[in-house]
Structures are given as C-alpha cells and as structure tokens.
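**Q** sequence and predicted structure are below.
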Amino acid sequence: MCAPDRCDARFGGRLVTDQYRADDVSLAAPAIAAPGTVQRLSARSLVVDPIKRLGTFALPLAAAFVISGHFTVDRAAYYGLAGGLLSIAYSLIRWATFRYALHDNRLDITSGLLARKSRSIPLDRIRGVDLTASPMHRLMRLVVVRVDAAAGGTGRADEGVLDAVTAAEGARLRRLLLARRSAAPAADAEAPEVAQVPGRDDQPRTVLARVRRSWFLMSPLTGAYLFAPLALLGTIWGWVAQSDTIGQRQVQGAAAWLVADPWLVGFAALAFLVLGFPIASVAMTALLNWDFTVRGTPDALELERGLLTRRHVTLERRRLRGWELVEALPARMVRAGRLRALVTGIGAESHHSRAELLPVAPVERAYALAVTTVGARPETLTAHPRAALRRRLFRAIVPWTVLAIAAFATGAPEAGVPLLALALLGIPLGVDRYRSLGHAYDGELVSVRGGSWSRRTVVLQRRAVVGWQVRQTIFQRRQQVATLVVGVGAGSGGYAATDMDADSVATFAHEVTPRWLAPFVSEEATPAEPTR
C-alpha cells in the first residue's frame, strides 16, 4: 500500500463502452468469483479472434495477388483456407494458455506456450481500467479489458490486456479493480478520507453538455483530423512504391501527362484540398465523437462518445486540476475551440483522448463547461511588455523581407513579390501573437495564454503547481524578457508564459507559491503590467 498523500495521484480516467455500462440491468449482478480464482478468457473470443487476425493480412494478400497478376479463384481459396486454419490454431493456443486471477492486492496475468510470460500488477499502481468493444465484440457481447498500470514506462508495455471477456465479466473486473483501488489511502491531502468509487450506480447524473451535430461542421476550422486524407495518399504512395507492375515507363508516362495538362492537375489538387480535407475532417470528428455527452456526478465526470465503438470515460473530480482551451486561428473567426481537462494520473500520450471535455464547440459553451467542472474563468490577463511585441514582429517580418530583397537583387521579382507579401502578412500575425500573450493569478487559479495559429488558454488550480522553470535565451536577455514555465502534475506537465518581464518572473511565481520563492524575491514587489 502507498502513503495517504501519494497513492491516488498517479491514477486517471477509465474508458468503457456505452453498451456495457456498469448500470446496465443485464450486467448489474454478474457472477462473483472468489479472490485468487484462476480464470480464462471467454470461449466466445475463439469466434472473434480468428476473424480479427485473418482480416489483418487478408486485404494485403489479396492486393498482392491482384497486382502480381497471379490471382485465381483456386489459389485464393487455398491461401484463404490455410490462413483461416492458422488463425484458428493460433487463437485456440492463445486461449488455452491465457490465465488471469484477481487477488486482494494484485492482478496476475499469464500467457504464452513456448515463451511463458507472467505479469503481476499491484492494484495500488493501477491508473485506469478501460473497456472497449469493436462492432464484432459488441455482436458477441464481449469487451477488451485494458488495465493501465503506473509502471514508469510508456505505451502499451504498461498495460495488462484481457482480449476478450464477456461484458458481465468486464463490468465485474472494472468495478472490483476500481473499488479496491479507491479503498487505498487518498492521494491528495485535501481529498476525503474515505474514497468513493467513481460512477457508482446510486449516484445522480446530470447532463452538463452535449455536442450538437451542427458543431461537427466547425471541426475543419479547429484542425481536428484535418489531415486525414494524407493517410490515404500515404497508403496509395506506399502501394505504388512496392508494386512490381508500375515501372519506369509508367512513371514517365504519368509525368508527361502532368506536364501536358497542368491546369487540370492543378484544378484536381485544389478540389481535393478544398473539399477532401474538410469532408474527411467532419467525417472523422463525427465518427469518433458522435453523441458526445458530458454527465456529472458528485465525485466524477462521465464522457460518452463514439458511433461504431461507444466509449465511456470517467474522470474523478478530485483529480481535476484545471482546463485547457485550444482555439485555432480559423476557428477563432467563428469563436470555436476544443476543451480539455487537466487531470492528474493521466499520461501526456493519453491526455488528448481521455481528458477531452468538448472536441469542438462554441467558445462560450466551452467556458461555461469549464467553469462548471473546474473553476472560474479569468476575467483579465496581465499584458506582457512591449519587447514581446517587437520580438514577434521581428520574427514575422524580417526573415521574409531579407529573402524578398535577395530575390529582387538577383533578378527574380516573381519570387520576391510573394515573399514581400508574406512579410506584410507577418505584421497582423505578429500583433495577434502578442495580443494572445497573458498570465494572471487570482489567489486560487493560475492562468497562462499564448499562441496565434493555435492559441491555448490554460487555467490551473494553485495546488496543481509542482515547480517553476525560467528560460532566457541570449536574445531574451537583451530585451529583458524571460519565459516562465509552470510545472504541473497533469496534462503535458508544463505550460509556458512566454516573454514575461524578466523582473516580474520571480514576483509572479512568489505570489503563487510564496514559501518556495521567498529567498529569491526582494521585499519590494515589482509592479505588474496594466491589464487588458
């Protein structure tokens, strides 16, 4: 067991499918196995697993047959039968050799035939229990259980995966793992002594926000999944590069066609850019965030989303440390953005997927949800010095101007004119980047804002601050500015207030954490810049 002030801070939200919620009547009372009972995966996984594994290489194999010109019905049937038998045999061996057992203080998982692998996950190291179900799993009433353990590493190496168990068994495991984990001493000194199980069936649920379908049309402006078509282009390019039937003659013919009719090619590329990217962005956003709903209980937030695979994320309120609003430059024209919660115990890799409160929404709706769930919205931010404006104008204008002068000097005005236009566009961009800068502290919440192409407003609770870092380059020292990074145990781990007045950096940090910075601050505090 861990100390009362350290145990739960490492743990994060859980992900479960909506179809198999713990309060489902059919799953309310699954059979209870005695602690330490060795169990197998569901036998129904022998139906899903071979199909899933066969599908991973069936399409590439069929494409290889077609491209090579050796495709015949008999050959396809032969290889298909062989692949099916191998998939069934592999799945059967995997099912027969896989065991798991839930003890009072750990979860044991054993698998493998030739290379035996055993793993023991202490319950007080569990950060989250995820239940996911693909359409095939949902058809067979199965779920995949992923136990995310705080093992100090990254990726799936820190997970215990049970693929797959029945929906009732998955609900039972999730309930027991979270109940026993919550029974451990609370992580926070300010947390209640008796921890409750988030998402209990007897807790009232209130709908705090629901994403409207019309909001998906704003997703291309927020940058969400905007570059999804590039994945398709990459797949096509890889197929062409690996194809033996497309040789030098075909490539030369395609190049000649492009040169012969460049206007048609340009029109097609423009149509793909204007139509393909936004349509793909809207489709992906709707697929992953269909019927996105935020519900609140006294001690947790429940997020439900997904069209094909319904997902249910539970975030404990006692682990919420702040929120982050991301506004892309195009989205700011329609006042739209994305809202994320800053939660302790969730790694930076899964922060964007697990802690997303609103994937796309009007800014005022995002602010309203942030205030309801975490804390107040900052009314004003302290402006950064004029030196920050000069630095942004210099970086936005001077490089393009130098290139434009070089182009005109070398007799290439056709290149100089666009470069000069970019230099002129740098003026409003630099001003906007400066106006986006700001920081504030109201006695409870620390606020930091910055960025232009993607403006980020971060509001943190004071107790979330775990450290400070001051950065100052040689160019910043000449302008007497510095960057103050707020270290936190949530989200990305640190958020920067760029180009603050160098004399007020220590004063601001001392105002938030006076005991830490007392030796570095004089008795006469430096006055802050005027607010806007």
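**A** Yes, it's here. Residues are numbered from 1 along each chain as shown.

**Q** contacts, neighbours, all on C-alpha from now
**A** Fine.

**Q** distance of the residue of the chain most remote from its centre from residue 417?
**A** Outermost residue of the chain with respect to the C-alpha centroid, by Cα atoms, centre = their mean, is residue 411; its distance is 48.3 Å. Distance of residue 411 to residue 417, computed by Cα to Cα, to the nearest Å: 12 Å.

**Q** against residue 259, how distant is the nearest residue to residue 258 once chain neighbours are set aside?
**A** Ranked by Cα to Cα, 6 or more residues apart in numbering and with sequence neighbours excluded, the top spatial neighbour of residue 258 is residue 265, at 6.5 Å. Applying Cα to Cα, one obtains 9 Å for the distance of residue 265 from residue 259.

**Q** who has more neighbours, the two?
**A** Applying other Cα atoms under 10 Å to residue 265 and residue 259 shows that residue 265 carries more neighbours, namely 14 against 11.

**Q** what about residue 170, which SS state?
**A** Reduced to three states with DSSP: H, G, I helix; E, B strand; the rest coil, the structure at residue 170 is helix.

**Q** OK, contacts around it?
**A** Residue 170 is in contact with 131, 143-145, counting by Cα atoms under 8 Å, 6 or more residues apart in numbering.

**Q** put this next to the first one:
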Amino acid sequence: MRGALDAEEARAAEVAGPAEAEWRRLDARIIWVVTLWGSGLALVTLAIMWWRNAPWWLIAPVPVPLVCGIGYEALRWFKTRYRLTSTHVELKTGLLTRTHRSIPRNRVRSVDVTANPLHRVLRLALVRVGTGHRVSSTKAAVLSLNALSAADAEELRAGLVRRAGTGEQRAIARLDWRWLRFGPLSFATPLLGLSAVGATYETLDILGFDPDNVLIPDLIDWLGEANLLPVIVLGVLGLLLAGALGALGWYVETWWDFRLIREPHGALRASRGLFVTRSATLEEERLHGVEVAEPLMLRLGGGAYTYAVATGAGSTDDEASTFNTSALLPPAPIEESHRVAAAVLREERDPTASVRLVPHPRHALARRVRWAFFCGLGLGGVLVGLGVWLTPVLAHIGWVSALVVWVAGVLFARDGYRSLGHGITGRYVVTRHGSLKRRTIALRRSGVIGWTVTQWAWHRRSTLCRVTATTPGGRGAYHVKDVLMGEGLGFADEAVPGVLTPFLVRRGGTRGADDQGLS
C-alpha cells in the first residue's frame, strides 16, 4: 500500500515539480482575445450608427469602452499567477482586492477544458477545476484559469486527473449522425422559431426599416383579406420549421465530434463542440451512478439523455451547458443510452433497464389529478371573474382554458403516475419519476450516505411521503416520490442497512414495512 502511494506521489512530482514550484502567468495572448472581441463589437456598433446617421458626439465615445476593456484585461493578466505543486493547485488574482485560492489535488473532482473560436485561432484554452464543494445552492467552487496555451492546458488537465492505473485508452461511445433526428424533439423548438421571428424584427429595426410603421400595418391589412385558417396553419408550420432548423444547428454545434473515452488512470473524458470545443474529465472513482433522462418529446421519439451521477458533476437540468460535466451522451436512442450507462458503470446490464420497479399506490395518481383540477379551476376562475368585470370574451376564454387544463392535466397525471417506481438490484438503488422529463436514476448503495424523509400536510391523510437519497457532494435530487411512509422507510432501510435503523419504530414487534414509522 505504501509503495503504491509513493509511486503516485512520484508521478505527481514529475508533472508538478517540487512543492515550492514557481508561479506562472497566464498566456498573454488572452489580451488579444479581448482586443479582437472588443474591436469586432466596436466596428459593428460604428457601422450601425453610420447607417442610422448618428451625430459625431455619439460616435466619438464608442472606442472608449474598448480601450478600458483592453487595459483592464492587461492589468488582470499582469496581476494573475498560478502554480501546480505536488499537493495543490493555486491561483492568485485580483486588482483592488487580492485573492489567493488553493485546492488540494486530492480534492479535484473534475477538470474542464473549453475553447471558443478566438481561443482556438490563438491556440488558447480555458481550464476550470471543480472540487464538488458548493459555496451556495446555485454556485459550485470552481477555480478558473483564463487562459492557458493549449499545450499547457492539456498538461495541467493530465496532471490533475492522473492516478495510479495501467491499460489502454478505450472508447465507450462516439457520435452517430443518425442521432441528428433527435435534435428537433424538444420543447425548445417552437421557442427557437419565435426567437427567429424576434431576431428578424430587431434586425430590421436596427437597419432602419421601421417595421412598426411599414411592415406590421401592411401585414395586418393583408390578414384582413386573407383566409385565416391556411395562414395560421402555414404560420405554425413555418415557425416549427425555423425552430427545427435552429435545433439541428444547435445539436451539431454542441455535440460535434462527441467522444466518450475511459482513460488508463481511471477517468471518464467527454469531448465535443464545433465552434466552441469542450472537454470534461470526471474521475471514475467519484462516480455514484447514472441517470437516464427522457424529456417528453424525446421519449415519444425513442430517445434519451445519459448523465453521470458524480461528485462535482454539472447539473442534469441543463443538457447543453458549456460546463456540464455530467453529460455522458447526446440525445440518442434509448438502447444506446442503456448500453453506455452499463459500460460506464462496468456492469453487464444497465441497472435502470434491468431492475423491476415497484409501482406506487393509487393515492399518488389521485394527488396528481387533484393538482390538475385545482390548476384548471384557478386559471378558469380568474379569467371568468375578469370576464364578468370587463368583457364576456374573457369568460369564454376562461372556461375553455379550464377545460384544456383539466384534460391535459389528467393525461399528464396518468403519465406521471405510471412513471413512478423504485427498486433495488445488486449494488444499486433505482428510482424513477417525472412526466415532462422522466428521470430514471441508478445510485450505488455504497454511495448513499443518508436519507431525507419529507411529508407535507396534504401528504399526511394518504400517508404518502418523499424519500430522498443523499450522496457526497450531491444535489439532493434523487427522490422516491409519493410512496407510502412504511414502504418508503422499508425501501431505504433495505437499500442501506443501518442508516435509518436508530430512527425507526416498529409497531407490534413486527418487521413489516407497512408497520414502520419514524421515531
């Protein structure tokens, strides 16, 4: 054991040098990045102002922010130092207020290397070192180095994630262009279509075509004489087509040349990106499980996302985030998601697919139907009330809206209820919930360090509760929702014996799950 530790320390020393390693500057070419970005923005601003015949006293100050930005970046570069020792990675920065941040190397959980188009032209990269520790509910502790040369960034990444291990690099998954069909299967597609319309309007306004007084009045006059039904149908199809093209473009840019590989020293590395390249490295020993997420539109098309459940990983709620280190696969067929999940966990089969989930009681369905009823009643009641006060048109809109919400709510309630389930298979606990985004999560039982049992006032009559698994550095989002109290406590106690035992009271001296309660 001691020999292995000595060997690891020796390898770390090869990369980092002595404990008192010299402080190094960031790459000075980062100043050129700011200069080029600022110059491009200033030129576009000057061109628009010239086109709009702006007075000279508005044009003259345009270069001032550019000069200030370049000066600030030069000072920041001059006052920033970093070093990698055999035990820590350290960063000193700040102009008016100096900060010195130090992260022990054994606390590093993820290393992300990102390069936007200008970074790539100048052969630079942004390195973000994550520890998994959260300084607030929305902000993680991350040390950022903007920017290093591409070679230095790769050397730093390799040094921070290097661990004892032998073997060859092995590819787990690569992008298949047949998966492109999953790109438009998102609720964001119509929003992208509306964004295209808004961007067109803003562009025309900036260029001086005045759409409010020219384009829109002509469009209103034309609609007054046209047959509205085909116009509405063609308009909706046009928006969906524009949104689909935008979604395809987003998919290509985000997932271009995607590769998921397992490195010899026990780390998972996912790289992707066309214009902005991203490379996220996650230590395999920090992996606690996987999540297979199926947003509704993607699920109807037979696809899914695959995420890592790991200390220091990014949020699974932001699929295309630049710094999302949890993504293990782009939107892909559900079979491929299960294959990759099994390969990442080094299992023969994906636990999320092989487990037999226990269904939840009918009380959970009734609760969801009640929520749908009250939502429809609230929306319809407000609109009907406004209609009685203002105009009968709103009253008609109110009862129609309530009816639509009730019908859609019942459908979603049934789907959400059918998605509920939990189970145990081998080394894993599995939980599933959600309708608009169904999430199936497999957690290693050894990675669960505690349970949280929550019961709201509207739960108590039906004896339902929510049981949440807690993992090291986790976000506390691994729920068993709307389960009977006794059944949920029995599941948690069986999954991780001994954690809940001091808090359980068994009535009648039996060990039945239905007889259990919290002390």
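**A** All right, it came through fine. Since we're looking at a predicted model, the values are computed, not measured.

**Q** could I get the full set of helices for the stretch 401-519 of the second structure?
**A** 457-460, 485-495 (DSSP state H, counting those that start in this stretch).

**Q** next one: the helix or strand that contains residue 81 of the first structure to chain centre, how far?
**A** Take DSSP states H and E as the rule and residue 81 of the first structure turns out to sit in helix 73-97. A distance of 36 Å separates the C-alpha centroid of helix 73-97 of the first structure from that of its chain, computed with Cα atoms, centre = their mean, to the nearest Å.

**Q** and for stretch 302-320 of the first structure?
**A** Once both centres are worked out by Cα atoms, centre = their mean, stretch 302-320 of the first structure turns out to sit 13 Å from its chain's centre.

**Q** what residues in the second structure pair up with it?
**A** Aligned using TM-score structural alignment, stretch 302-320 of the first structure spans residues 269-287 in the second structure.

**Q** got the end-to-end distance for the matching stretch?
**A** Terminal residues of stretch 269-287 of the second structure lie 13 Å apart, using Cα to Cα.

**Q** got the buried residues for that stretch?
**A** By neighbour count, and taking 16 or more other Cα atoms under 10 Å as the criterion, the buried residues in stretch 269-287 of the second structure are 269-274, 276-284, 286-287.

**Q** so residue 129 of the first structure, which state does it fall into?
**A** Using three-state DSSP, the secondary structure recorded for residue 129 of the first structure is strand.

**Q** can you give me the neighbour number for it?
**A** Applying other Cα under 10 Å, we find 27 other residues in the vicinity of residue 129 of the first structure.

**Q** with the one 3 residues further on instead?
**A** One way to gauge burial is a neighbour count; for residue 132 of the first structure, by other Cα under 10 Å, it gives 25.

**Q** what about it, distance to residue 163 of the first structure?
**A** If you measure residue 132 of the first structure against residue 163 of the first structure using Cα to Cα, the figure is 10 Å.

**Q** list the residues that contact both of these two?
**A** Between them, residue 132 of the first structure and residue 163 share the neighbouring residues 143-145, with contact defined by Cα under 8 Å, 6+ apart.

**Q** which one of those residues is nearest residue 30 of the first structure?
**A** When these are compared for distance to residue 30 of the first structure (Cα to Cα), residue 143 comes out closest, at 14.4 Å.

**Q** helix or strand for the closest one, which one?
**A** In the assignment (DSSP H and E), residue 143 of the first structure maps to strand 142-149.

**Q** now that strand on the second structure. Mean distance?
**A** Taken against the second structure, strand 142-149 of the first structure registers an average deviation of 3.0 Å after superposition, with mean Cα distance after the TM-score superposition for the first structure.

**Q** can I take it that residue 240 of the second structure is in a strand?
**A** No - according to three-state DSSP, residue 240 of the second structure belongs to no strand; its state is helix.

**Q** so what's the counterpart of it in the first structure up against?
**A** Matched across to the first structure, residue 240 of the second structure falls on residue 274, judged by TM-score structural alignment. Listed by Cα under 8 Å, 6+ apart, residue 274 of the first structure has no contact partners.
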